[in-house]
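S.K.: Sequence and predicted model, in that order:
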Amino acid sequence: MDISIIIVNYNTKDLTLQTIQSVCKSKTQFAYEVIVVDNASTDDSIQAIRDEFPQITVIQNDKNLGFSKANNIGIKQATGRYILLLNSDTVVMEDTLELMVNFMDENKDVGASGCKVILPDGSLDKACKRSFPTPLNAIYNALKLDVLYPASKRFGQYNLTYLDNNKIHYIDCLVGAFMMVRREAIEQVGMLDEEFFMYGEDIDWCYRIKLAGWKIVYYPLVKIIHYKGGSSKKRNPKLIYEFYRAMYLFYKKHYKNTYPWLVTAAVYSGIGIMMGVKLIINQFKKH
């Protein structure tokens, strides 16, 4: 098997069916398998997927285990040379799989690669090519300095806005909506960190892959469409909490022993304040 495509589903029946349909329309010489891991959906997703696509593997969890754990369950079942994490709210172009595998086969030093990710309005999903978050570039991003000065290598570092979106680049991290990872890289660094529930696990994985000496590549010669937030449109407090907890986990895991304690204290305080503000705003929006 060349490619094992892991799709995590959580109450996104129609979107997931659309994603699988797009994969099945792929024009490729490579053999692939689709593994859907369901996080205890209540919208009849499982039955609909099994009825329309009896040839694919469906794994049903008895509760919502989150993105990392669900993907790891799929990876353990996978037999492909490459593992492709694919969001349930994406549409793959016909040549995406073929060209991505060709690129990976021709570049043995690449541990993970991602394509151009386009939002429904035609704009680029900036998360598909990023630097690793640092206290400084996170501040620039929060202050929208990358929007004001997109061509600046200093202010545009977080989302690499100064890079040409149509050219291949070596970068730090990809987005988990579409990430093709070489099996040898996974065997070396391990699977996704299950401490992350549904945010930050892609950044952490890329960090470990790159730390192990593999290259991470943004490959924009192919693309997907990302209906972003399809599985998390309801901004309940749990998701907001997990978003900011992921920031805390990543910093604690990779940066805590690198920065002075004053910086660490400031980062933790900032994360807590931002989370509090977001929860308050979210509560007012509900009413």
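M.R.: The structure has been received and is ready for your questions. Residues are numbered from 1 along each chain as shown.

S.K.: hey, let's count contacts and neighbours off CA atoms from now on
M.R.: Fine.

S.K.: how close does Tyr227 sit to Met180?
M.R.: Distance, Tyr227 to Met180, by CA to CA, to the nearest Å: 19 Å.

S.K.: Second structure follows, compare the two:
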Amino acid sequence: MRDLSASIVAYKNSASMLTQTIHSFLKSTVHSKLFILDNSPTDDLKYLAYNSRIHYIFNNRNVGFGAGHNIILNKILNESKYHVILNPDVYFDQSVIPTLYKFMEQHHEAGQVMPKVLYPDGKLQPLCKLLPSPKVLIMRRFLGFFKSQLEKENLQYELHLSGYDKIMNVPFLSGCFMFLRTEALRKVGLFDERFFLYTEDTDLTRRIHKHYQTLYFPDTAIYHHHARGSYKDAKLLFCNIQSAIRYFNKWGWTKDNERKLFNERTLLQLKDIS
């Protein structure tokens, strides 16, 4: 069994930005395989598979984020002990992957881990979250002009009171960088392909969280450009809304007992470790 593999799903991405991500992973590992699943309409990014450890797959159609990664996950599920989901807009130094690998080897109860995530200028991205309610997502996406109320909501939803300086067991970790134990994926399943883009990370993390710890580990960090595309592109906004509707149809709108349990348990944990 291979110790580690990784995948990037690309779609008309900046080649220079994608190169940063590729270099970051290759420099961090020695024998690990990196898969690039290209959903773009052309194979213009194919030349980036310049190393024998990079396996480029031109998909010739845009199947979405989760479905794209599932193509790779189905290939490696019984071949890799760990798999890393990488956004094409992240980069990191060569110590990150070995540090997280060692952490997972020491924490067998963990099915997923996410490092601290920073903007390129070094500012923290608060990407540890409670499971969302419809109210929270509507406020965050459409009611930003209620600034004080939104800040109060985000203070709890994004776990700001934790200080982001301690290990936390969190039910929703960002999909920009998912260090996954493949044993957990074999147990809970892969990305739900009903989510074309957005909320697929929420859905997968909560399914893993039900059986394993899903941990935030602040002792190492990555950088994420984080374009917030749905705030600029109407098509991406539609995808965001569509995925949110499908998420709540799956898990419950007003009544979601698991959401209530996981969120209360997370907030209680923060009180215990503060």
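M.R.: Arrived safely, thanks for sending. Because the structure is a prediction, the values reported are computed rather than measured.

S.K.: who has more neighbours, Tyr227 and Met180 of structure 1?
M.R.: Met180 (26 against 19; other CA atoms under 10 Å).

S.K.: Am I right that that one is in a strand?
M.R.: Yes - with DSSP: H, G, I helix; E, B strand; the rest coil as the criterion, Met180 of structure 1 is part of a strand.

S.K.: Now do the contacts for it.
M.R.: By CA atoms under 8 Å, 6 or more residues apart in numbering, the residues touching Met180 of structure 1 are 82-85, 112-114.

S.K.: roughly how far is the longest strand along structure 2 from the heart of the chain?
M.R.: The longest strand of structure 2 (DSSP state E) is strand 213-224. Centroid displacement of strand 213-224 of structure 2 relative to its chain, using CA atoms, centre = their mean, to the nearest Å, is 11 Å.

S.K.: Let's verify the spatially most central residue of structure 2: helix, strand, or coil?
M.R.: Central residue check for structure 2 by CA atoms, centre = their mean: the C-alpha nearest the mean position is that of Gly175, 1.2 Å away. Of the three states, Gly175 of structure 2 takes coil under three-state DSSP.

S.K.: can I assume it is in contact with Asp201?
M.R.: Yes - under the criterion of CA atoms under 8 Å, Gly175 of structure 2 makes contact with Asp201 at 4.9 Å.

S.K.: who's in contact with the residue nearest to Tyr11 of structure 2 when sequence neighbours are not counted?
M.R.: Distance criterion CA to CA, 6 or more residues apart in numbering; nearest residue to Tyr11 of structure 2, sequence neighbours excluded, is Ser40 at 4.5 Å. Contacts for Ser40 of structure 2 (CA under 8 Å, 6+ apart) come out as 10-12, 58-62.

S.K.: which one among the residues you listed gets closest to Pro98 of structure 2?
M.R.: For the contacts of Ser40 of structure 2, the minimum distance to Pro98 of structure 2 (CA to CA) is 24.4 Å, reached by Ala10.

S.K.: Test my guess that the closest one contacts Asn39.
M.R.: Yes - using CA under 8 Å, Ala10 of structure 2 is in contact with Asn39, at 5.9 Å.

S.K.: So between the two, which is more surrounded?
M.R.: Ala10 (24 against 21).

S.K.: Give me the nearest residue to that one, chain neighbours excluded.
M.R.: Nearest non-adjacent residue to Ala10 of structure 2 (CA to CA, 6+ apart): Asp38, at 4.7 Å.

S.K.: still on that earlier bit, could you report the distance from the residue nearest to Tyr11 of structure 2 to Asp89 of structure 2?
M.R.: 16 Å.

S.K.: How about the secondary structure of the nearest residue to Asn39 of structure 2 once chain neighbours are set aside?
M.R.: Leaving aside its sequence neighbours, Asn39 of structure 2 sits nearest to Asn62 (CA to CA, 6+ apart; 4.4 Å). Of the three states, Asn62 of structure 2 takes coil under three-state DSSP.

S.K.: tally of neighbours for Asn62 of structure 2?
M.R.: 16.

S.K.: In three-state terms, label Gly276 of structure 1 for me.
M.R.: Put simply, Gly276 of structure 1 is helix when judged by three-state DSSP.

S.K.: Name the helix or strand for Ala72 of structure 1, please.
M.R.: I think there's a mix-up here, since residue 72 of structure 1 is Asn and not Ala. helix 66-77 (DSSP states H and E).

S.K.: so where in structure 2 does that helix end up aligned?
M.R.: The alignment of helix 66-77 of structure 1 onto structure 2 (TM-score structural alignment) covers residues 64-75.

S.K.: Can I take it that Leu190 of structure 2 is in a strand?
M.R.: No - counting by three-state DSSP, Leu190 of structure 2 falls outside a strand, being coil.
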